[in-house]
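Enquirer: A predicted structure for the sequence below; I have some questions about it.
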Amino acid sequence: MGIPQSFCSRGRSRKLPKANIPLDVIWNDDDHMDGHKDFTLNPNAYPRPKLLDFLERIHARGMKYIVIIDPGIGVNSSYGTYQRGLAKDVFIKYEGKPYLAQVWPGAVNFPDFLNPTTVSWWGDEIRRFHELVPVDGLWIDMNEASNFCSGLCTLPEGKQCPTGTGPGWICCLDCKNITNTKWDDPPYKINASGTQVPIGYKTIATSAVHYNGVREYDAHSIYGFSHAVATHKGLQALEGKRPFILSRSTFVGSGHYTAHWTGDNQGTWNDIKYSIYTMLNFGIFGVPMVGSDICGFYPQPTEELCNRWIELGAFYPFSRDHANYYSPRQELYQWETVATSARNALGMRYKLLPYLYTLTYEAHTTGAPIARPLFFSFPNIPDLYGLSTQFLLGESLMVSPVLDQGRTNVSAVFPPGTWYSLFDPSQAIISKETQTFILDAPLHVINVHLYQNTILPMQRGGMISKEARMTPFTLLVTFPAGATNANAKGRLFLDDDELPEMELGNGQSTYVEFSASASEQLVKVWSDVKESKFALEKGWVIEKISVLGLSGVGGSFAIEVEGDVDILDASKVQLVETEHKFMGGMETKSVMVDVGGLNIPIGKKFTMSWKMGIS
């Protein structure tokens, strides 16, 4: 759930922490491979002893290492993966022979993941590679499947293919179009490439044959899905841990097996806008762990755009800075202004990790997206149906980014109710109906607001998620300003994040439901805990509870913790009032009350109350 960076070297992995920018994952594109061949290691650029030493050190810090692999297996008589695949007959066929295509290694055959033998072979290749390089996940690309050629191809005679010079994506096989079957030239034409071309253009010929005689025509859309399923099975078999897979191609059901990034986007202001509704669409499609390449894959973004993109991208469910090998360097520390924006936005992301992880659990168990359109929480407001410049994380955390060049403010829509600034909860907006507000948004600022009736669990944050998730908790409780009776709710799921399944009942997870109520006489915050053992063993505690929308502190402060009479030292409890400042008008006084100096175990039920009215 952290912010990965798409570069692998000792120097670059050190520069982000030195710039106080969080870093969790080192990603490697195919420059780690020997001749672009899957499951190989370049002996010159990536000598194994030095790579293993590097990985030992980053693993000791809790960081992860993920490399790219493509489905195309290079046709090469000295390549073990290919020879083993050929011996097991795992490739898609055309007229009884492995279908020939071209991608980065040159001539390739494509594995047929509908074939159970292929799935076993693929898992064995993952095992062999993991013994060579202890990767923590796999990034599966080019699996639509992408082909630099079209039609029926053969190896050219008397010439090298590819030549090793010029763009690697130029077809150099000898190919001819296939148009003599109803699968290659169907009566119903699609225009997927944007030009009038055959249906099998730049992919596997649609008359090619999979396992049990299934035509590519009928299986094309699930190729990436079947690739993800096989990869998931192979990774899980290694150590019984929860696999992490990132796939470019997806289908219905892919979200159970893989995360998704939106492909080779561009570093433009249009593309930063596209990223939001693409993310929202994929959440609705059932792929909740989704995001776009922050700052764009190519060409190099402007400094201003990269500032705005990291502010937004820090709140993608899947958050990664990644660029084209041929583009100028764009790590977040390259510009000091971008580094500042990254520290601000990613600093908040790492405080929100328990909330984001709970949303991931809910996505797994209910299918609800992590990132949602506003109409998910406000379905009776038609004006929100087409809104794609803002979004919600979960039910009530709204992100309103700057998406246009040269802007130092943002026009944001607020459904009716009270919305508190996440970066400064003393600042709030009261929207009496669905209203648009102009919010200040200087270069390093992104506006994020928390809706009323919510209890948001947060932690202190950190430079790496392993450290951040062990810090004490704060609960942010929001009541609607001006209400006479109000309630708030929140949830928290905790587990050993490497277990194969996110579930209760395994002895290594805890689920907490938080509740709060307020009236003119009494404010009360309490919890109900399911399967407390895991949280108690980890030692997680609540150090502060902040309650928003109140008139002040009265008397009779009390707290009860299950099984503990003297757990709270009343002399250390600190109650601090901060008066809210409202945009949208508020006639009566309303304050935020911070209750600090607490030490409440997350794994124990508690009840805290005091006399206080809502303004």
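Expert: Everything's here; your move.
Enquirer: please make it C-alpha for all contacts and neighbour counts, starting now.
Expert: OK.
Enquirer: the stretch 101-250 of the chain: helices as residue ranges?
Expert: 116-132, 216-219, 223-239 (DSSP state H, counting those that start in this stretch).
Enquirer: okay if I get those helices as JSON lines plus distance to residue 576 and mean neighbour count?
Expert: Output for the helices of the stretch 101-250 of the chain, formatted as JSON lines (distance: least, Cα to Cα, whole Å; neighbours: other Cα atoms under 10 Å):
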{"stretch": "helix 116-132", "distance to residue 576": "53", "mean neighbour count": "18"}
{"stretch": "helix 216-219", "distance to residue 576": "62", "mean neighbour count": "17"}
{"stretch": "helix 223-239", "distance to residue 576": "49", "mean neighbour count": "21"}
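Enquirer: okay if I get these as JSON lines plus distance to residue 429?
Expert: Output for those, formatted as JSON lines (distance: least, Cα to Cα, whole Å):
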{"stretch": "helix 116-132", "distance to residue 429": "52"}
{"stretch": "helix 216-219", "distance to residue 429": "51"}
{"stretch": "helix 223-239", "distance to residue 429": "44"}
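Enquirer: ok, and here's another one to check against it:
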Amino acid sequence: MILKLFLLRLLCLAAALCLSTQSSASEQRIYRDHKMSEDSLTVQTSEGEVTLTPVGPSALSVHYRRKGLKQLPSFALTPNPAIRPKATLEQQGDKLAYRTGSLTAVIHKSPFRIEYLRGEEQILSEESGFFSTETLRGFRFALSPEEKLLGGGERVLGMDRRGQRLPLYNRAHYGYTTESNQMYFSLPAVLSSNKYILLFDNSATGTLDLGANEEDVLQFEAVAGRTAYIVVAGETYPQLLENYVSTTGKQPLPPRWALGNFASRFGYHSEAEVRATVDKFAEEDFPLDALVLDLYWFGPDIKGHMGNLAWDKEAFPEPEKMMADLKARGINTILVTEPFVLSTSERWQEAVAQNALAKNLAGEPKRFDFYFGNTGLIDVFSEEGRNWFWNIYDGLLEQGVSGWWGDLGEPEVHPADTVHAIGMADEVHNAYGHAWAQLLHQRQTAKYPERRPFIMMRAGFAGSQRYGMIPWTGDVAREWGGLQPQVELALSMGLLGFGYTHSDLGGFAGGEKFDRELYIRWLQYGVFQPVYRPHAQEHIASEPVFHDRRTRDILREYVKLRYRLLPYNYTLAFENSQTGMPLMRPLFFENETDLSLLDYKDAYLWGKDFLVAPVVEADVDEVAVKLPGGTWFDYWTDEQHSGDQALVEVDLKTIPVLVRAGAIISTIDEIHSSRDYSSKNLTLDYYAHETAANSERYVYEDDGATAQAFEKGKYEKLYFSAQRKQQGLTFNFKREGEGYTGMPESRAVTLKIHNWQQAPAQLAINGESLPIFNSEKEFNRASRGAWYHKRNQMLRVKFDWHQDLLDLAFKNP
């Protein structure tokens, strides 16, 4: 009996010791003291210190520190914020209220707990808050009953991820279709229907449990890493996103050619094949801005050459001349690079000698086998690794390379016993692609400050957008199931700062034979997504120019439409660089009261004025599209739709594309490359409707290449506004900015007024009458004037606009 009592006491003592090491129950943590500084608030507790730092508009970083617990630097926070927000502190009895912007952290002293208010409304609260065991560390938050949680990075699970347990480990998912819990680009962050973003600033291997194990608890777990999180609040979803990117960094404006058409496949084997492909685009009258070279540029085979990172001169005998010739045709060369250096590659000994590779536990270069061969991994966290890698990139830039494609950057294979300069593989795995993009962006902009980098990568971390990272959704299956999740993936990433997320158009992996309908539908959707890049395994051509005449004829018009829309699309890119608004936007941004729209992923807003619903099934002749409110016009037919839903008829030549009533859509004439871009001839399509009495839009213009053109004043903004009045319609035109090299001195404007019921009785510019023609023939011959197309209910007006203010007035009969 005595022995049994003794053993029972030992068990109780062991349980108590176990609980003390976990140290996370809120009743065990109490407030001791606090200290307010100009930049932060530090609270001493019974278990260590907690520092709250304002890091953006209505944003706080909360860092729990305990003695002996290793910390890593923040990867998520922008290192040099434009403005350092201030905060105030108020004592409220047994609580502290720490306020920045509209966000208040209410610190309960005993038991210690932090809750967050937007104004007076609670939006988030720690449950037991921080926890740490010998093998796990993380945080627990309480969830409200009806709360929806979006984000978490690339997943195919539906927009609302509540109830899911999400692995936080960037990992390739080859040939995915309609379901994936773990993919190339995980993000330890969620956007809540309560209008907050919660980001865990920890790059280690972990899990994000969104009410899966306990329905009212959000739990973040990681095997190591920084014990910090960031809370961002906003009054609206767009404001919330803007506050978030002000905290984690804004995506710089890419070069304009990034919005053009790409030739890409796995892959072009030789210079001769490159030149023949480019010639085929020209022969078939397809505009082209970039050509992407996959791994054959540095070796003749898939395996055995990764890490050479130098031209295979057998296949590419004159790469500098080839790239110069392409550039003369307005085509930019993009090279794939990977972070692996095979032990069979030509640079292995050089990489070892220059200490560029991650180590094993014995301090030697870590070697391991994967699909491409026996390899080492460049340590992008070490100065030696960064220097060695950058010197290669710099040499290629000098040869004429225009952009980078960083592949396999999860990294695709990353043994846990790999030692990096700042920690083990599992501590930094999810930040590897982030550090790689940072290296490229910072080094390139330091040496070439006038150039905008192009950096396309498959994996990264929260905040990678500030280094210009353009993600794609990986090796998607070439089937309908691969097309179906692409809107969900792009929208989910865009909610957390990655507004250029796009897919391999047409699908990448597999496919036994060419599916014309699938291919056409995917490339039609591509016109209204951030990067137009068909890419696939080469047994079926990824480029439209190599397919049958009907396919070419349909897609030629879509690619040309993409180029005509460059003023609109480039303005979306500019807005993203200023506010973080993604180019593809969910419908709930438009109607925040309809919570059902948070789950909707069948259609999206392309900027402010287009609503697009890709066709993602075969043999479809009608598509039901949810509407966020208001009146919308069919872009192809001008048919009007309003209410909660539109039934849109389609054939193989069309997908549902709707335009908002009151929109003013800007387009240019046809061009063959964005190098030839000019808004000298500018067309404005105005969609008149009685529900949109006042409209204002603008177009952002610069030279398309100069870094920070807007900040330097080297830009022009063209503003257009329309006011419907009982007696007619008035347009106002104005501009701002100091201008840019190549800016038109004047513009020939064609204004198309859709849904207009009658010809005007009078028409004047700045008080001077314009002629109104009775026939289209007369109108086409004239340089200025108007013509009304009665059957189409469209009024067309032509005039010249110099840099002065301009008023255009219509009077009804």
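Expert: Arrived safely. None of these values were measured; they are calculated from a predicted model.
Enquirer: mind checking the TM-score on these two?
Expert: Scored against TM-score structural alignment, normalised by the length of structure 1, the superposed chains reach a TM-score of 0.80; 528 aligned residues with a Cα RMSD of 2.5 Å.
Enquirer: give me the distance between whatever residue of structure 1 lines up with residue 324 of structure 2 and residue 154 of structure 1.
Expert: Using TM-score structural alignment, the partner of residue 324 of structure 2 in structure 1 is residue 56. Separation of residue 56 of structure 1 from residue 154 of structure 1 (Cα to Cα, to the nearest Å): 44 Å.
Enquirer: neighbours of the nearest residue in space to residue 360 of structure 1 that is not next to it in sequence, how many?
Expert: Spatial nearest neighbour of residue 360 of structure 1, chain neighbours left out: residue 370 (6.4 Å); criterion: Cα to Cα, 6 or more residues apart in numbering. Neighbourhood size, residue 370 of structure 1 [other Cα atoms under 10 Å]: 28.
Enquirer: quick one: contacts for the equivalent of residue 370 of structure 1 over in structure 2?
Expert: For residue 370 of structure 1, the aligned position in structure 2 is residue 583, judged by TM-score structural alignment. Neighbouring residues of residue 583 of structure 2 by Cα atoms under 8 Å, 6 or more residues apart in numbering: 499, 500, 529, 530, 572, 573, 576, 606, 607.
Enquirer: considering the residues you listed, which are maintained in structure 1?
Expert: Comparing these with structure 1 on both residues aligned by TM-score structural alignment, their matches' Cα atoms under 8 Å, the contacts found in both are 499, 500, 530, 572, 573, 576, 606, 607.
Enquirer: which SS class is the first one?
Expert: Right, residue 499 of structure 2. Classification of residue 499 of structure 2 using DSSP: H, G, I helix; E, B strand; the rest coil returns coil.
Enquirer: to which residue of structure 1 is it aligned?
Expert: Match for residue 499 of structure 2 (TM-score structural alignment): residue 288.
Enquirer: its match contacts residue 365, correct?
Expert: No: with contact defined as Cα atoms under 8 Å, residue 288 of structure 1 does not reach residue 365; the gap is 11.8 Å.
Enquirer: higher neighbour count, those two?
Expert: Ranked by neighbour count (other Cα under 10 Å), residue 288 of structure 1 and residue 365 place residue 288 first, with 30 against 11.
Enquirer: grab the nearest non-local neighbour of the more buried one.
Expert: Nearest to residue 288 of structure 1 is residue 369, by Cα to Cα, 6+ apart, at 5.1 Å.
Enquirer: show me the contacts for that neighbour.
Expert: 283, 284, 286, 287, 288, 359, 363, 394.
Enquirer: just to confirm, which helix or strand has the alignment partner in structure 1 of residue 659 of structure 2 in it?
Expert: Alignment note: residue 659 of structure 2 maps to residue 450 in structure 1; criterion TM-score structural alignment. Per DSSP states H and E: residue 450 of structure 1 is located in strand 447-451.
Enquirer: for residue 359 of structure 1, same thing?
Expert: helix 353-366.
Enquirer: mean deviation, that helix versus structure 2?
Expert: Following superposition, helix 353-366 of structure 1 is found to deviate from structure 2 by 0.8 Å on average (mean Cα distance after the TM-score superposition for structure 1).
Enquirer: for that helix, packing partners?
Expert: Helix 353-366 of structure 1 sits against strand 454-459, strand 486-495, with contacts defined as 3 or more Cα pairs under 8 Å, 6 or more residues apart in numbering; DSSP states H and E.
Enquirer: again, only this time at 10 Å
Expert: helix 336-351, strand 391-393, strand 454-459, helix 465-468, strand 486-495 (3 or more Cα pairs under 10 Å, 6 or more residues apart in numbering; DSSP states H and E).
Enquirer: name the SS class of the residue nearest to residue 345 of structure 1 when sequence neighbours are not counted, please.
Expert: Leaving aside its sequence neighbours, residue 345 of structure 1 sits nearest to residue 311 (Cα to Cα, 6+ apart; 5.3 Å). For residue 311 of structure 1, the assignment made with three-state DSSP gives helix.
Enquirer: quick one: what's aligned to residue 311 of structure 1 in structure 2?
Expert: By TM-score structural alignment, residue 311 of structure 1 lines up with residue 524.
Enquirer: ok, back up a step: which ones are touching the match of residue 659 of structure 2?
Expert: 392-393, 395-399, 418-423, 425, 428, 456, 476-478 (Cα atoms under 10 Å, 6 or more residues apart in numbering).
Enquirer: gap between the residue nearest to it when sequence neighbours are not counted and residue 492 of structure 1?
Expert: Of all residues not flanking residue 450 of structure 1 in the chain, residue 397 sits nearest, at 4.7 Å (Cα to Cα, 6+ apart). Residue 397 of structure 1 sits 15 Å away from residue 492 of structure 1, going by Cα to Cα.
Enquirer: map residue 323 of structure 1 onto structure 2.
Expert: By TM-score structural alignment, residue 323 of structure 1 lines up with residue 536.
Enquirer: can you get me a residue count around its match?
Expert: Neighbour number of residue 536 of structure 2 under other Cα under 10 Å is 26.
Enquirer: which non-adjacent residue is nearest it?
Expert: residue 508 (3.9 Å).
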